[in-house]
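**Q** Have a look at this prediction, sequence included:
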Amino acid sequence: MIKNIFKNTGPGTLVAAAFIGPGTVTLCTLAGVNFGFNLLWAMLLSIIATLVLQEMAARLGIISRKGLSEVIREEIKTPFLRKGITVLILSAVVVGNASYEAGNISGGVLGLESVLGKYSFSLGTISVNLMSLFIGLIAFILLYHGSYKFLEKALISLVLFMSISFVATAVITKPNFLEVLNGVFIPKLPEKSILTIIGLVGTTVVPYNLFLHAALVKERWQKKEDLKFARKDTIISIIIGGLVSMAIIISAEAIQTKDIANAADLAKGLAPLFGGFAKYLMALGLFAAGITSAITAPLAAAYVAKGCLGWSGSLKSKKFRCVWIAILFLGVLFSSIGIKPIEIIKFAQVANGMLLPIIAGILLWIVNKKSVLGNYVNSNIQNIFGILIVCVTVFLGVKGILEVLNMV
């Protein structure tokens, strides 16, 4: 039975692995600590938006047999506009993922250090964190193997492990079920919560996941008839990912102190109330979140570069490997020399929230082109949801900029 359940599971799980990274864990922790259950509705909104957009990306990949960046490069006919959007995508995804990768690795380090302590060595005046090198090495080995099926199995295992860790922690806190439902289905906007809401949306509806998903479904499925499997995979994986994010918010609400900066602090805060068991669950979950995102971020960047620049070849091609190695190296470098993880993660997540409307708008335009998808273009209902999502993300992005500039 279990074998049948996971027979057609794959790319969706990798998408979930990408968005349940240290950024998600950190922001969900801060949301729970600072606002209790009041922002659970933002996670529900994020899950719905992710389902709609990732289904579009998966459909594009299976039907067109191309990645999102490849289709953009081919469908935009005006040279100036095509180059401008290509530079924007490369900057947002490839360059952006380099800084985002440091947050992924640093988040995994937080999980390890909360259990094992800190290990470092000095190079002159610079202190190098050994845990960052360890996580980078694991990510390098998994990526260098170059097999999609191998990566898929490894990430599915890590996501399952991570999910069990976080959900078990939430159960331990024994939340009030009616208050949780109230937080999920009745939207509230507490004072000074707008940037947290933007972060929750940005950390779940990750722009680079749209490129990653469209590229990965081509590796997993070959026929148009397989679209039903891709949709099932997407729905199950993203709902599980959303429930995990909600579980972290629920866990964080149980903490009495407000002196929380990251999920490692959440683990320590839970220990006096529920014993060391909760601490280990949270720490191991954060470690798994760091590893999964440390793998998917470089992988997504490499797929985007491959599509935008028109490269051919597989996961084992030299150009493809050069991109993800560069992203991984920069992530390990910035993480290991002591840049504060919380600042890296918060910056990356808010930036994703700002960039999302642009990427979502381009995807919505493409999946309405019959020249690309034929009879598989968006339905009217899908377009309504897509337009609403773009409008909401534009609104949140503008509000966030004004908030940063102290104009609201």
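**A** Cool, the structure landed.

**Q** use CA for all of it now, contacts and neighbours both
**A** Fine.

**Q** and the next element down the chain from the strand or helix carrying Gly23?
**A** Per DSSP states H and E: Gly23 is located in helix 22-35. Next in sequence after helix 22-35, counting helices and strands by DSSP H and E, comes helix 40-64.

**Q** quick one: that following helix to helix 22-35, angle?
**A** Angle, helix 40-64 to helix 22-35, by axes from the mean of the first three to the mean of the last three C-alpha atoms, to 10 degrees: 160 degrees.

**Q** list the buried ones in the next helix or strand after helix 40-64?
**A** Following helix 40-64 in sequence order, the next helix or strand is helix 68-75 (DSSP H and E). Residues Leu68, Ser69, Glu70, Val71, Ile72, Arg73 are the ones in helix 68-75 that count as buried (16 or more other C-alpha atoms under 10 Å).

**Q** Let me see the ranges of the helices in the stretch 251-400 of the chain.
**A** For the stretch 251-400 of the chain, the helices defined by DSSP state H, counting those that start in this stretch cover 263-274, 276-308, 318-336, 341-366, 370-373, 380-404.

**Q** Put this next to the previous one:
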Amino acid sequence: MTDNHNQSLGDVHSSVNTENKTGWRKIMAFLGPAYLVSVGYMDPGNWATDIAGGSAFGYKLIWVLFASNLIALLLQSLSARLGIVRGLDLAQASKNAYPRFVNFWLYILAQIAIIACDLAEIIGMAIGLKLLFNLPLIWGVSLTITDTILMLYLMNKGMRKLEGFIISMIFIVGLSFLIEMFIVNPSVVEIAKGFAPGNLSGESLYIAIGIIGATVMPHNLYLHSSLVQTRQITRTDAGIKSAIKFNLFDTVIALNLAFLVNAAILILAATAFYKNGYFKVAEIQDAYKLLEHIFGRVAPVLFAIALIASGQSSTITGTLAGQIIMEGHINLRIEPWLRRLLTRVLAIVPAVFTIIYFGENGLGSLIILSQVVLSLQLGFAVIPLIHFTSDKKRMGKFAITFKVKVLAWICAVLIVALNAKLVYEQLFDWIKEYPSSAIWIYVLVFPIVLAVAVLLIYVFFRPMLYKHKDQPVYAPHGIASAITELDAITYKHIAITIDFSKNDNDCLRHAIMQGGKKATYTLIHVVETAGARYYGKQVMDSETQSDADNLDKYVTTLQNLGYKAQAQIGYGNPASAIAKIVNEENVDFIVMGSHGHKALKDLIFGTTVNSVRHMVNVPVLVVKPSR
């Protein structure tokens, strides 16, 4: 039996069966990962660039969207190939290829990018809530913290349920824009002309750079390389080849759907605004107002619903990517709800700060800033990905061909160059706009940009100049050591946690099986009343007295049966109280009953068993309640 906690997204690793299926059933088993990835290509950050491009230049930039989609298809297919062939996500592969110090900074940059991406989703969702329910933006931003609970619930239900939710959100977005296409009635002939490449200069070049920069997002590459590992495959050449093929189908279908949504937003802006003389619509709020002014109430309502669905789905996939980069780059694993809450809070703080000090109109500029931050990190995902998938030593016959490698490097150079240009222009725009702060931009911002550039150059040359040794694939818990002799262990002092439920009998039976009549048994019960938390042993309320009497009955029963038993009452936090008694009494084995909570109840009531395990240095036997 494998330890899934050592895998990328261990809770859902290899959780979807693809074996013994043929035809459409086989295809359907593989469909899913790319849909979770595709939501990042139609998030509120993309909406801003699509609306700006459509309102300023009509249908002329559709070809830029199409070219961006082709680049995304190539890079996402490479990401899926890495996960399938090597069983590694991009962060884990980077950990093996680069020194620990570099991995730390790669993690920091990736985490900043995810927070920046999450920031755009938060703002977009808050704007959607305001447009639909007239909810103040600061309340909308604050409400997005509830995504943490939703994410925890969906992950607990399994990968298929999570994918189903995301696909339903995509369906809502797609359906909303499909209906809006019928409302605005665009010109099919002019749309077709928009696919023909044209010259880009001045503002059109700037918006085109923004479209490309907002389309290919770094966290999607981390995410895809991990999500493909949720499928069980046969680890043979034929099995791997089949998995690559079916995941390519998944990627092509999902990203083309994302392209259609982005194209629909641009076409909507071109038809509704450009054709009516509104050439400078860059704010989502402005787009909503103009839609209502031109087409009535239905179109803007659909627009707001799509915006909420887009923000909701994108934030969920962003937090998944956060888990992948944290565990992959720096071997840090914390509780999922805590990690997601931390990411969300770090994204909410700048949004709330902007609303308080710059007003609601400042959120549009904050979205642009988030896209600039994403641009800085993109090269750190794309360059290692190409290195890893073209490595014939580790990828074997599944390494990418020379033609694909050349095409991938061309895309990488194009993306890095265009995003560098975007960052460069944005910095000097800030200097022109805020001349009094120019000195601080030169002193603080430019050195950071230079350091990031140096790190990017290092990331590019390191795999070519230094051939690293392969490390164990799954490092968080180390590797297996040699097993020699397995002698029986005799436990002399066993602790049993008691909660006066039907679990107690099972716990006592399992404890006696371990120690027999030679061991000493300490029965532990923790009083959790408010008085117990504040006053500890000094509390003498009725519940404490009743619990002490009941515990003594258990002890007397065991003693009458010929076992050495004693009672210990703990007070306050259960985990801390149990650990304290275990350490003070020199217990060498613990038997605990699992409470059987799931998802939301774990969040509310806590997970005592897991907490105790990390507070003591003795074995813990967890007894599941009998049905």
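**A** Looks like it arrived, so ask away. Small disclaimer: the values here were computed from a predicted structure and weren't measured.

**Q** Now the TM-score, please.
**A** Remark: TM-score between the superposed chains equals 0.88 [TM-score structural alignment, normalised by the length of the first structure]; 389 aligned residues with a C-alpha RMSD of 2.4 Å.

**Q** Quick one: distance of the helix holding Gly23 of the first structure to the chain centre.
**A** A distance of 14 Å separates the centroid of the chain from that of helix 22-35 of the first structure, by C-alpha atoms, centre = their mean, to the nearest Å.

**Q** looking at the second structure, where would I find the counterpart of that helix?
**A** Under TM-score structural alignment, helix 22-35 of the first structure corresponds to residues 44-57 of the second structure.

**Q** Just give me the mean distance for that stretch relative to the first structure.
**A** On superposition with the first structure, the mean distance recorded for stretch 44-57 of the second structure (mean C-alpha distance after the TM-score superposition for the first structure) is 1.2 Å.

**Q** Am I right that Gly338 of the first structure is in contact with Ser132?
**A** No: using C-alpha atoms under 8 Å, Gly338 of the first structure is not in contact with Ser132, being 9.8 Å away.

**Q** Which residue in the second structure aligns with Ser163 of the first structure?
**A** Aligned partner of Ser163 of the first structure by TM-score structural alignment: Gly174.

**Q** before we move on, the earlier item: can you redo the helices of the stretch 251-400 of the first structure as JSON lines with distance to Val201 of the first structure and mean neighbour count?
**A** Listed next are the helices of the stretch 251-400 of the first structure as JSON lines, based on distance: least, C-alpha to C-alpha, whole Å; neighbours: other C-alpha atoms under 10 Å:
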{"stretch": "helix 263-274", "distance to Val201 of the first structure": "18", "mean neighbour count": "21"}
{"stretch": "helix 276-308", "distance to Val201 of the first structure": "17", "mean neighbour count": "26"}
{"stretch": "helix 318-336", "distance to Val201 of the first structure": "23", "mean neighbour count": "21"}
{"stretch": "helix 341-366", "distance to Val201 of the first structure": "6", "mean neighbour count": "20"}
{"stretch": "helix 370-373", "distance to Val201 of the first structure": "28", "mean neighbour count": "15"}
{"stretch": "helix 380-404", "distance to Val201 of the first structure": "8", "mean neighbour count": "16"}
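
**Q** Which one, of those helices, ends up nearest to Thr50 of the first structure?
**A** In terms of C-alpha to C-alpha, the element of the helices of the stretch 251-400 of the first structure nearest to Thr50 of the first structure is helix 380-404, at 9.4 Å.

**Q** and the direction of the closest one versus that of helix 40-64, what angle?
**A** Using the same axes, to 10 degrees, helix 380-404 of the first structure lies at 130 degrees relative to helix 40-64.

**Q** List the contacts of the equivalent of Ile186 of the first structure over in the second structure.
**A** Using TM-score structural alignment, the partner of Ile186 of the first structure in the second structure is Pro197. If a contact means C-alpha atoms under 8 Å, 6 or more residues apart in numbering, then Pro197 of the second structure has Trp63, Val64 as its contacts.

**Q** still on that earlier bit, check for me that the match of Ser163 of the first structure belongs to a strand.
**A** No: secondary structure of Gly174 of the second structure (DSSP: H, G, I helix; E, B strand; the rest coil): helix, not part of a strand.

**Q** my read: it touches Asn262, true?
**A** No: using C-alpha under 8 Å, Gly174 of the second structure makes no contact with Asn262, being 9.7 Å away.

**Q** Is Pro357 of the first structure in contact with Phe395, as I believe?
**A** No: at 9.3 Å, Pro357 of the first structure does not count as touching Phe395 under the criterion of C-alpha under 8 Å.

**Q** residues contacting Ile211 of the second structure?
**A** Ile211 of the second structure makes contact with Asn46, Thr49, Asp50, Val64, Leu65, Ser68, according to C-alpha under 8 Å, 6+ apart.

**Q** same deal with Gly353 of the first structure?
**A** By C-alpha under 8 Å, 6+ apart, the contact list for Gly353 of the first structure reads Ile198, Gly199, Val201, Gly202, Thr203, Val206, Thr393, Gly397.

**Q** tally of neighbours for the equivalent of the first one over in the second structure?
**A** Residue-level alignment of Ile198 of the first structure against the second structure, with TM-score structural alignment as criterion, gives Ile209. Taking other C-alpha atoms under 10 Å as the criterion, the count of residues near Ile209 of the second structure is 23.

**Q** superposed on the second structure, where does the helix or strand hosting Asn182 of the first structure end up, distance-wise?
**A** Assigned by DSSP H and E, Asn182 of the first structure belongs to helix 177-185. Following superposition, helix 177-185 of the first structure is found to deviate from the second structure by 1.9 Å on average (mean C-alpha distance after the TM-score superposition for the first structure).
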